[in-house]
Structures are given as structure tokens and as C-alpha cells.
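Colleague: Predicted model, plus sequence, below.
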Amino acid sequence: MQHFLSVNDLSSNAIHSILQRAEEVGNNPSPNAKGYFAANLFFEPSTRTKTSFLVAEKKLGMETLDLQTNTSSMSKGESLYDTARTYEAVGADLLVIRHCQDTWYDQLSGNISIPLINAGSGKKDHPTQCMLDLLTIKQEFGAFKGLNVAIAGDIKHSRVAYSHASALRTMGANVYFVEVPGFKDETLGIPYVTMDEACEMCDVLMLLRIQHERHGLSAYDTSSYLADYGLTMERERNMQNHAIILHPAPVNRGVEMDTRLVECDRSRIFKQMENGVPVRMAIIQRLLDEGGGIL
């Protein structure tokens, strides 16, 4: 594996391998990448993903380079390609990139010799988020085959929805989208259900944030969203006893879910965040390993 760009590049065996390594490194972190430099190029805001990568890199013993977009040469018109090549030229061993373009990596992957990690690409893919969520599900249920997973919210604009639908089906889960008018996307071939139906039948309910920043000029009124399409206290009571709640965060409390449910007994939202560090450590290790690096 030269780069980590999309879950569509991963077989079920590759996913299992990454999850297994994440569990191993989580139990026994080892700073075996001392002397390596990781460059974190985030062109969109991020709290969990960026911080998680930074902690993962530090736990592996890596030095980190952090792009400041407002003071970099990109403010002078430098391209993403030239910025990436610059970091490669000065000695970075790994590039972690988040960018608003759906396929930003197309212009880099054939021309950059060091590993690239997709930390979020437009509306298309968020593969490391997908891996940490799969780890959370695996820790809960032990396997994926036959699980009913419902993904609810702004499907149309969510890179999480695209990544997770693909990977979960690869792993044998049954995937459903929750129908919200204006947020549907029929191109993935995923069946739609109502929120009430999802709560009654799912093993895993994943809620998505409304992607206001991707709606352009059209503002979305969220005043009745919770009652109409969100996870209310009443809907939560109709969930199966073993069912869990996921959310990639940030959570708009009182919009996609009642604020009292963010840290309820069936919520695994902060467990997801915790799993982000070992998953990203595992991915970095694998890339450096297969690129002739640390292991």
C-alpha cells in the first residue's frame, strides 16, 4: 500500500488487517518512527482528525510539520501540487492532507514518492474516519456480517456517508440511509428508510452533521430538524437494547440529536474519538512499513 486515499481501494482482508494492527498498537504503542517527519496539510477546519493525527504521529516518535494556510505561499497562489512537492523536497516522509476538492489526490498520487494519507476529500471520502468507526463497531459486536447500520442526515454532502456505505458493505453489513428531503443521493444504490424505521431495526445508528459549508448560498433551516428527522428521546427509547449511537462529530446538539443522548449509555461518540489515535498510528505504520520504512 503506497498511499491511503480511499476505502474503495481496500479489500475486506486489508480492512481487517488495519483494524487488527490498530488494536495491537493501541495496547502497546511503540515510538518506532523516530527521525521521520509527518507534514499535516489541512486546508479545511478540523479538530478531531488533525489532533488525532498529531497525537498518533507523536506517539510513533515522529516530528510534525504543520501547514499554516494563512501564512503559506498558497496565499500567493501556489498550487496544492507545488506545496506538496515542497514538503517532500525539504524532507517530509509522509503527507496528511485534507482538502475541499473531491479528488485532490489525483494530481498528486502519481507524482509524489512519499506516502499520502487522505484526511478528508470534499464530499467524497474520509477513509481514516471510516476505519476508526469500523473499529468501534468491531469492538462492540465482534464482526460486521449481517449487522444493520443506518446512516442518518446530510447524505448528499457527507464524505463520511460515502466512505462508510462502501466499507460497511465490503465487510458484509446491511447499510441503510435515512431519508431527509433535499439530502438524498440515489447514486450509491443504498435503500432509504425513515428515522423511526431506522431506530427500530438498526444495530448501529450513525448520525451526520448538516454540512452547511457545502450548501453554497442556500441556508438550511434546522429549527424543526430534530423533531422531523433527528434522534429524539422518544425515538431512542424505540431502539433495540443492544444498539449503539455513532457520530463523526462535531455534534450540533439539539439538531441531529437530543443533547441528552450525546453521552448516554448507548453512545460511542467519544469512544470513536479515542479510537482515532490507534487507527491512524496503524495506517502510518503500514505505509512506512510497505514503503521501506520502520517495520
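Modeller: Everything's here; your move. Here the structure is a predicted model, which is why all the values come from computation and not from measurement.

Colleague: From now on I want contacts and neighbour counts done on CA atoms only, so please keep to that.
Modeller: OK.

Colleague: Quick one: the helices in the chain, in order.
Modeller: Per DSSP state H, the chain carries helices over the ranges 12-27, 48-59, 80-90, 127-141, 159-170, 195-201, 225-229, 233-237, 269-290.

Colleague: residues of the third one that come out buried?
Modeller: Pointing back at helix 80-90 there. Residues 80, 83-85, 87-88 are the ones in helix 80-90 that count as buried (16 or more other CA atoms under 10 Å).

Colleague: could I get the residues you listed as a markdown table with distance to residue 162?
Modeller: Formatted as a markdown table, the buried residues of helix 80-90 follow (distance: CA to CA, whole Å):
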| residue | distance to residue 162 |
| --- | --- |
| 80 | 24 |
| 83 | 28 |
| 84 | 26 |
| 85 | 29 |
| 87 | 30 |
| 88 | 30 |
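
Colleague: Nearest spatial neighbour of residue 225, chain-adjacent residues omitted?
Modeller: residue 255 (6.0 Å; CA to CA, 6 or more residues apart in numbering).

Colleague: Verify the stated contact: the one you found with residue 221.
Modeller: No - using CA atoms under 8 Å, residue 255 is not in contact with residue 221, being 10.4 Å away.

Colleague: Have a look at these two and say which one is more surrounded.
Modeller: Ranked by neighbour count (other CA atoms under 10 Å), residue 255 and residue 221 place residue 255 first, with 20 against 7.

Colleague: Flag every buried residue along stretch 28-35.
Modeller: 29, 33.

Colleague: Report the contact partners of the residue most central in space within the chain.
Modeller: By CA atoms, centre = their mean, the chain has its centre lying nearest to residue 129, at 1.9 Å. Applying CA atoms under 8 Å, 6 or more residues apart in numbering to residue 129 gives the contacts 49, 160, 248, 276.

Colleague: Quickly name whichever of the residues you listed is closest to residue 24.
Modeller: residue 276 (13.7 Å; CA to CA).

Colleague: Could you tell me how many residues sit around that closest one?
Modeller: Neighbour count for residue 276, taken as other CA under 10 Å: 28.

Colleague: How about it: what's its closest non-neighbour residue?
Modeller: Residue nearest to residue 276 in three dimensions, not counting chain neighbours: residue 132, with 5.3 Å by CA to CA, 6+ apart.

Colleague: structure B:
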Amino acid sequence: MIWNRHHILSLEDFTPEEYNTVLQTAASFREVLTRRTKKVPTLQGQVVTNLFFESSTRTRSSFELAAKRLSADTLNFTASTSSLTKGETILDTAKTYLAMGTDMMVIRHREAGVPQAIASEMDRLNVRVGVLNAGDGQHEHPSQALLDLFTICTLLDPDRPRLELLQGKKIAIVGDILHSRVARSNIWSLTASGAEVHLAAPPTLLPQMFGEFVDTRSEERGARSEGDRGNHNQPSTVNCQPNRKLFLHWQIEPALQDADFVMTLRLQRERMAQHLLPSIREYHQLFGITRDRLQLCKPDVKVLHPGPVNRGVEISSDLMDDPQFSLISQQVTSGVAVRMALLYLMGGGKV
């Protein structure tokens, strides 16, 4: 197993070996979480600071619990009750926690690039403080994508989750892809596994340019021209880096056809500056995940959602609670083990 990262800011340059290191480490911590004593002394004496400049339930609680399960001390920051309201800058806030002895910072912010800026400042100061991106603007959410990957891989092989298990699988990501940092991170991780990733959304939430997302370093781009946009039944295909396959659809049916997994995303109405949808009701009729729509998928299809869920909008309420199809509760459980793994690896744990 290989690990040389000090910060986790993006999955864009993650290697297959690094993915497998995270998966295997998370599997060991999943076993710890089944014990009567769900705590190990791995990070005893270290301080993990959760700098959440944006509201969060699952991610913040998951990181806090993960740190405590590793015996680390935790500090929690809330923007509304902090010195930011008095004019303090974000970097000065980070340096305040640095002066308190912080070893790792978990950062969420509504603007893309803030975790990178803090990581750069820590590097400039030549201090060994690791920075983990817990979601920044419309950029990325690495730990969510890694827990999604872990949830799927442990379903396929509970004892040895690994990237190669997804080779050739079809995974549909449906919903507000335009505003989703989760989708961006999942595109990197899932296409790295060799899976076929099919994006489906209305054209306003899935612009044609999204097709080049994973192809930033490729000389040849395989996306169809604007002239092909009128035929929504034909996917826009991208020939990306080796083993990366990404497809775009402006109708949901071809994305779901024979899919092994379906990931549906929340409509992020708080990020929509314009009226991008005629109505929520129409969106559910055209892109909502229902039992009827799942008949297009493989018989053993499973559904994921990063949360929070708008019941009856992106997924029907009864389907969300059905353990035959839904992996949503497993995602939350997986989040603690995966975030334990990330803090362990960043904190100098030996693999």
C-alpha cells in the first residue's frame, strides 16, 4: 500500500494505488467500529480542527466522530459565532488554530479554493499541518466520493474492497450535476476504477462542456459537437485518459439502462442564481428516481444519495427507505470508517 500525501484537496490526481490504500485502511477501521470498544489510540495527542464555514450535518459529525474514534482531540469552528463576524480573515482564523497546536484541519467553505489557500499558507509557513477538503464551492468533496466508492466496493467484496471491482460496471449519476462538488469528485474516482459513468440531467444542469471534465490533459476530445445536442437519446461520449469513460445524457432513460448503481443528487436550489428548472414537480416527473424507473436497470441495482435528501424530488420517499435498493444509510456508516482512514493516513499512520 502506498501513501505519500500530506493534504487531501482533490481526487483529480489520485492514483489507483492510493485509492486502494484508502479502501483497505477503511476496511480495517470498519472492523474496529464493530467492536464493543470502538476506539484506537492511533492519533492520541494530535489535534483535529473542523473549520466549517458552511452548514453541514453528516460531514461535520462524521469527521468529529472519526477523530474521536482515533483518540484525537477535536476543535470545532462555527463561522456565525467566530471572529469572522468581527472582520478576521479566513487565513488568520486558520493561523489562530495553528497556534493552538492543530495537527490537521478539515475545511468546508462555500467558495472553491479555500482549502487549497489554507494548505498553501501552511506549506509557506513550513509547518506539518495537513489540510483535508470537506467540500469547497462547486469544486470537489473528496471524502464523500471516497465513502461512496467504499460503500460500493464493500458491497461487491466485503472482505477486500478494491478499485478493480468496478471495472466494467455502469454507474448513473442523476441530478444537479452543475452545482455538485460530489459529482465532480465521483467522476474522478469512478472513472479511475474503469467503470462507465453516465451523467443525466436537464441541459441547464448538465452543460455540454461538462463532457470534457475528466479530459483536461488529453489532446483529443471525444465530446460531440453542439450540433448533436438536439438528439437527447444519443449520449455525448468522451474518450478520456486510459480506462476513463464518461457519458452525458439529457434524458434519464439511456443513463439508467442496465445500470448497476444509480447515484442521485440533491437539487441545490440555494446555489441556483437563475431559474434553471420549470418546476420541482416537472423535475421529479422527468428525472426523479422511482421504482418504475429502476426497472430499466439491472435487477440487483442499488441506489445511493450523498444527502441531505429532498424526499419526493430526486428520489421517491418509499424507495429511499427500502433496504432492497437503498444504500443511503450504509453511506453514512461508511463515512466514519473512511474518514478515520483519511485522518489516520494524513496523521502519519503506518500502512
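Modeller: That came through, no problem. Here the structure is a predicted model, which is why all the values come from computation and not from measurement.

Colleague: Put one on top of the other, what's the TM-score?
Modeller: Put the two chains on top of each other and the TM-score (TM-score structural alignment, normalised by the length of the first structure) is 0.94; 292 aligned residues with a CA RMSD of 1.6 Å.

Colleague: coming back round to it: looking at the helices of the first structure, which is closest to residue 40 of the first structure?
Modeller: Once the helices of the first structure are compared by CA to CA, helix 48-59 is nearest, at 7.7 Å.

Colleague: quick one on the thing from earlier: from the contacts of residue 129 of the first structure, which single one is nearest residue 232 of the first structure?
Modeller: Nearest to residue 232 of the first structure among these, counting by CA to CA, is residue 248 at 18.1 Å.

Colleague: Hmm, residue 269 and the closest one touching each other?
Modeller: Yes - with contacts counted by CA under 8 Å, residue 248 of the first structure reaches residue 269, the gap being 7.2 Å.

Colleague: Show me whatever sits in contact with both of the two.
Modeller: Here residue 248 of the first structure and residue 269 share no contacting residue, scored by CA under 8 Å, 6+ apart.

Colleague: quick one: what's aligned to residue 120 of the second structure in the first structure?
Modeller: When the first structure is aligned by TM-score structural alignment, residue 120 of the second structure is paired with residue 110.

Colleague: I should have written residue 93 of the second structure there, sorry.
Modeller: Residue 93 of the second structure maps onto residue 83 in the first structure, by TM-score structural alignment.

Colleague: If we ignore the residues flanking it in sequence, what's nearest its match?
Modeller: Nearest residue to residue 83 of the first structure, sequence neighbours excluded (CA to CA, 6+ apart): residue 74, at 7.4 Å.

Colleague: Could you check how far the one you found is from residue 80 of the first structure?
Modeller: As for residue 74 of the first structure, its distance to residue 80 of the first structure is 8 Å (criterion: CA to CA, to the nearest Å).

Colleague: And for residue 26 of the first structure?
Modeller: Applying CA to CA, the value for residue 26 of the first structure to residue 80 of the first structure is 33 Å.

Colleague: do residue 229 of the first structure as well
Modeller: Distance of residue 229 of the first structure to residue 80 of the first structure, given as CA to CA: 38 Å.

Colleague: Buried ones in stretch 316-327 of the second structure, by neighbour count?
Modeller: 316, 319-320, 325-327.

Colleague: Actually, stretch 91-104 of the first structure.
Modeller: Within stretch 91-104 of the first structure, the residues scored as buried using 16+ other CA under 10 Å are 92-99, 103-104.

Colleague: between those residues, which is nearest residue 203 of the first structure?
Modeller: Residue 203 of the first structure lies nearest to residue 98 out of the buried residues of stretch 91-104 of the first structure, by CA to CA, at 30.6 Å.

Colleague: That closest one pairs with which position in the second structure?
Modeller: Match for residue 98 of the first structure (TM-score structural alignment): residue 108.

Colleague: With residue 232 of the first structure instead?
Modeller: The alignment partner of residue 232 of the first structure in the second structure, by TM-score structural alignment, is residue 290.

Colleague: how about the nearest residue to its match, chain neighbours excluded?
Modeller: Nearest residue to residue 290 of the second structure in three dimensions, chain neighbours excluded: residue 316, at 5.5 Å (CA to CA, 6+ apart).

Colleague: which one in the first structure is aligned with that neighbour?
Modeller: Counting by TM-score structural alignment, the partner of residue 316 of the second structure is residue 258.

Colleague: dump the residue contacts of that match.
Modeller: Contact analysis of residue 258 of the first structure by CA under 8 Å, 6+ apart lists 226, 230-233.

Colleague: distance of the aligned partner of residue 25 of the second structure in the first structure from residue 32 of the first structure?
Modeller: The alignment partner of residue 25 of the second structure in the first structure, by TM-score structural alignment, is residue 21. Relative to residue 32 of the first structure, residue 21 of the first structure is positioned 14 Å away (CA to CA).

Colleague: What of residue 113 of the first structure?
Modeller: As judged by CA to CA, residue 113 of the first structure and residue 32 of the first structure stand 21 Å apart.

Colleague: Kindly provide the distance from whatever residue of the second structure lines up with residue 148 of the first structure to residue 157 of the second structure.
Modeller: Counting by TM-score structural alignment, residue 148 of the first structure lines up with residue 170 in the second structure. Distance of residue 170 of the second structure to residue 157 of the second structure, computed by CA to CA: 17 Å.

Colleague: neighbour count winner among the two?
Modeller: residue 170 (23 against 11).

Colleague: quick one: contacts for that one?
Modeller: Residue 170 of the second structure makes contact with 195-198, 258-261, according to CA under 8 Å, 6+ apart.

Colleague: export these to JSON lines and tack on distance to residue 15 of the second structure and neighbour count?
Modeller: Shown next, in JSON lines, are the contacts of residue 170 of the second structure (distance: CA to CA, whole Å; neighbours: other CA atoms under 10 Å):
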{"residue": "195", "distance to residue 15 of the second structure": "15", "neighbour count": "23"}
{"residue": "196", "distance to residue 15 of the second structure": "18", "neighbour count": "23"}
{"residue": "197", "distance to residue 15 of the second structure": "18", "neighbour count": "26"}
{"residue": "198", "distance to residue 15 of the second structure": "22", "neighbour count": "25"}
{"residue": "258", "distance to residue 15 of the second structure": "28", "neighbour count": "19"}
{"residue": "259", "distance to residue 15 of the second structure": "25", "neighbour count": "24"}
{"residue": "260", "distance to residue 15 of the second structure": "24", "neighbour count": "19"}
{"residue": "261", "distance to residue 15 of the second structure": "23", "neighbour count": "23"}
